[in-house]
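> just the structure for this:
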Amino acid sequence: MNFFTGLYLLLFFFGIFFITIFLILHWRHRKDLFYSPEAKTFPSVSFLVPAYNEEKSLKETVEALMEIDYPKNKKEILIINDGSTDGTLKIAKDLEKKYSIVKVINKKNSGKANSLNHAIRFAKGELIAVVDADSYPKKDSLKKMVGYFEDEKVAAVTSRVLVKNKKKWIERYQVLDYSIIAWTRKLLDFVDSVYVTNGPLSVYRKREVIKVGGFDPTNLTEDIEITWHLLSEGYKTRMAYNAIVYTTVPDNFSQWTKQRVRWNLGGMQTIRKYRKAMFHNPENAFGYFVVPYVSASFAFAIIGIFLVLRYLWIKGAYNLASFYYAAFGYDYLKYIDFTMSVTLLLLMAGLFFTLSIIYYKTGFKNSETGKKSVLKILIYSVTYRSLYTIPLVIALYKLARGDTRWYTK
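Below is the predicted model of the structure:
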């Protein structure tokens, strides 16, 4: 067995191993997917809504927050205008006049993390709920999240993000994408390994966020970094699968790519920052599962891209050699080693393919998308999922150049 055959087998083994873990977790906890502990008390909550050029969506977001079923005297809404250049500030001021619990914080542009850190100083709530200005929580979402905070070790609870805009092809693909992401994240909740508290709606214990130094302004994915920071300090992060928030997703390929480049860059920044936590504390799932799992996911994605490029290069070399052999009678192929354990590779590939279909069918069945046929899953996997390589390659290039600017707006 040569080196590259070993890499192929390692990739398949990694995929099979983790898909099997997720399927086992689902089977063991399938009755608890939609369970959330009932809140015995209702802590005060400050909604933090950072907004940069969000004039099209801010009003609808705030009105959705006003509709949330929660004691009115226990909630406030802080809109942080992050130096917007459109009509965001005016809309925010109008909302402040209209609703007594809405307050506007106006500041120079410095990014989402800095905006949140600035607003925390003014937040009166025991809990802070971070909500993107283009996201819309359901009325019952908050009540289904706060019950987790009865456990003093819980520092953050995240929600299930669903897609609001579903007309264009790339939006419809993201409906499937977000469904699988949310289902997988809930499965990780059962092993104390929720490694990201999403931006559209996540609730934090303010005291703990302050204790760890707030949100990291140098990281492009502050929601991932704060989660890893809390986990590394021994706190728990949870996921309420029945707490739903709708968000506006990118409606064109260019914006989608920019968003995913940012996600990849921020993920790699976070891995680099917390790499020393890997296998550090055997009593903490963070070091023994979260860091290795996410790191391995990135590593094998990069290896996969390399192997695909290598295959395309060899295929091109093969075609070129065949042309020369036909034209000049000279066999260049004798210099190329195509040795491969074909039977073993086919077996591993077949098992991986079968488990992947089961994985996706199970995930979709337990989400708002409902059951999907094998054909639809294949189309989703072959067309949309293959696009993931583009932002990953761009992110690697930018990381190598030290270019870590915000890539959404």
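
> drop to CA atoms for contacts and neighbour counts, all remaining ones
Will do.

> so which residues of this protein form strands?
Along the chain, counting by DSSP state E, strands occupy 45-51, 75-82, 102-107, 127-130, 135-137, 154-163, 202-205, 236-247.

> could you also give me the structure for this second sequence? I'd like to compare it with the first:
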Amino acid sequence: MNVFASIILWTSYIISLYFTIFWLIVFLDAKPRFLKEEKEKRLLNKFPNVSVLIPGYNEEKTISKTIHSVLNLDYPKNKLQIIVINDGIKDKTKEVVEEIIRKNKERDIILINQKNKGKAAALNNALKITKGEFFSCLDADSTVDKKTLKKMIYLYQKEDDKDLVIVTPAMKVNKPKTLIQKLQWLEYLVAMFVARLMSQLDCIYVAPGPFSLYRAKTIKKLGGFSEDNLTEDMEIAYRVQTHDYKIRQCFDAYVHTVAPQTFHQLYKQRNRWFKGGILNVFLYRNMFMNKKFGDFGLVQMSINMFNFFLAISAISFFFYYAILPILNNIHEMWLVKFDFLPYLKTFFLNLNFNILSIDLTKTFILILLFSVFLVMFILSHKNANERVKKHGFLYMLPYFLFYYVGLSFIAVIVIGELIIGKKQKW
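Model (predicted):
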């Protein structure tokens, strides 16, 4: 391996190990607080008005469950407003919503019809008529647990801080069926745990679409959601951070979302997410290593930038160590007209194992990285109150070996698309 490749590899090793251990140290420091939180009796001293905004575009199959999950929230009915935004819908979503309104005349449900302008424009349109001190956005393919809203409001009341502007939920994949969905189920559990750790350092950089809860007055003062941003939920979080407001995660405020079923669907989703992620990092680059923004500027912005460097490194070394040897073997077999007998003889002669040929330093770091990540993986399940073997151990192998390589592949494509100036709509 040449010197340049070695530098890239060691840089990836060291930085990955540093940040992984960093989050474990944050966990050890926060563990007493976590245990205290989990034992708290979370009783509200008042029930503020809350508006739930549900933007929809061709969601006739899922929006009924979404709305009914809000109607069934354990929260005073007279304190809850539901605003559904028809964003130029072409299917029967409008009719489904109108039927729900007809059957629930005693509830405050409003349907707004607008031309297709995108999710951010739909939210801003609804924001103009919100009654609540707080408002939540809920994707039309997601459902919310009955106690979730109470838990999130309690966090606002517990901190009693006007600078706390966003409380994010704990998001799970709803009833995963396909391999891709089950891999995402594992990914979301890890992300949920990391978000809880990030919350301790005020490092949350995205307010997920499914049921993040906002302080209405502050978001309106900041100008609402950015309508020309691919990931408006990420951009609003960055903007909140730049104004020295706070974002917290409610560790057990569960929301269930429908995840992409196929790799093609996952590719389309992550292409937009990663593209939005890069553009927002560039947009808010002034926060990078800026002490004014505390741990967010020093730690989280560094991680957000490093992730894309890591993606390029992962794909490069996957190609170098996995794909290139296979291509070389195919080429060698082609030269001998695919006569496998000499190839097999050579293969078995090369099976001699010599421990001296192993790079012990790199092997040790790989084992250490995997061990630390495995600990994070187990803690993530415990944090989400899920069994590690809920969907069987079979799915863990592709998760650890191939899933993040696949995501890195998407990230590299996104970087290429940005370089050539390919445009993308929401």
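
> need the TM-score from the superposition.
The TM-score (TM-score structural alignment, normalised by the length of structure 1) is 0.89; 395 aligned residues with a C-alpha RMSD of 2.7 Å.

> biggest helix in structure 2, by residue count?
helix 3-39 (DSSP state H).

> tilt between that one and strand 246-257?
90 degrees (axes from the mean of the first three to the mean of the last three C-alpha atoms, to 10 degrees).

> and helix 3-39 of structure 2, how far out from the chain's middle?
Its chain's C-alpha centre and that of helix 3-39 of structure 2 lie 18 Å apart, by C-alpha atoms, centre = their mean, to the nearest Å.

> ditto for stretch 104-111 of structure 2
Centre to centre, stretch against its chain (C-alpha atoms, centre = their mean), the figure for stretch 104-111 of structure 2 is 32 Å.

> for that stretch, measure first residue to last.
End-to-end span of stretch 104-111 of structure 2 (C-alpha to C-alpha, to the nearest Å): 13 Å.

> for that stretch, buried residues please.
R107, D108, I109, I110, L111 (16 or more other C-alpha atoms under 10 Å).

> and what of stretch 57-74 of structure 2?
So stretch 57-74 of structure 2, judged by 16+ other C-alpha under 10 Å, has buried residues 57-60, 62-67, 70-71, 73.

> can you check which part of structure 1 it sits on?
Under TM-score structural alignment, stretch 57-74 of structure 2 corresponds to residues 52-69 of structure 1.

> pick out the most distant pair among the buried residues of stretch 57-74 of structure 2.
Using C-alpha to C-alpha, the two most remote members of the buried residues of stretch 57-74 of structure 2 are N58 and L73, lying 24.4 Å apart.

> need the counterpart of I91 of structure 1 in structure 2.
Using TM-score structural alignment, I91 of structure 1 sits opposite V96 in structure 2.

> list the contacts for its match?
For V96 of structure 2, the contact set (C-alpha atoms under 8 Å, 6 or more residues apart in numbering) comprises E60, I63, S64.

> mind checking which of the residues you listed land in helices?
Filtering the contacts of V96 of structure 2 for membership in helices, criterion DSSP H, returns I63, S64.

> nearest to R215 of structure 2 among the contacts of V96 of structure 2?
Distances from R215 of structure 2 to those, taken as C-alpha to C-alpha, are shortest for I63 (24.7 Å).

> any idea how far the residue nearest to the closest one when sequence neighbours are not counted is from M152 of structure 2?
Spatial nearest neighbour of I63 of structure 2, chain neighbours left out: A140 (5.1 Å); criterion: C-alpha to C-alpha, 6 or more residues apart in numbering. Counting by C-alpha to C-alpha, the gap from A140 of structure 2 to M152 of structure 2 is 20 Å.

> sorry, back to before: pretty sure the residue nearest to I63 of structure 2 sits against T66.
Yes: between A140 of structure 2 and T66 there is a contact under C-alpha atoms under 8 Å: 5.9 Å.

> for the longest helix of structure 2, packing partners?
helix 179-200, helix 301-318, helix 360-383 (3 or more C-alpha pairs under 8 Å, 6 or more residues apart in numbering; DSSP states H and E).

> buried ones in the shortest one?
In other words, helix 301-318 of structure 2. Counting neighbours by 16+ other C-alpha under 10 Å, helix 301-318 of structure 2 gives 301-305, 307-316 as buried.
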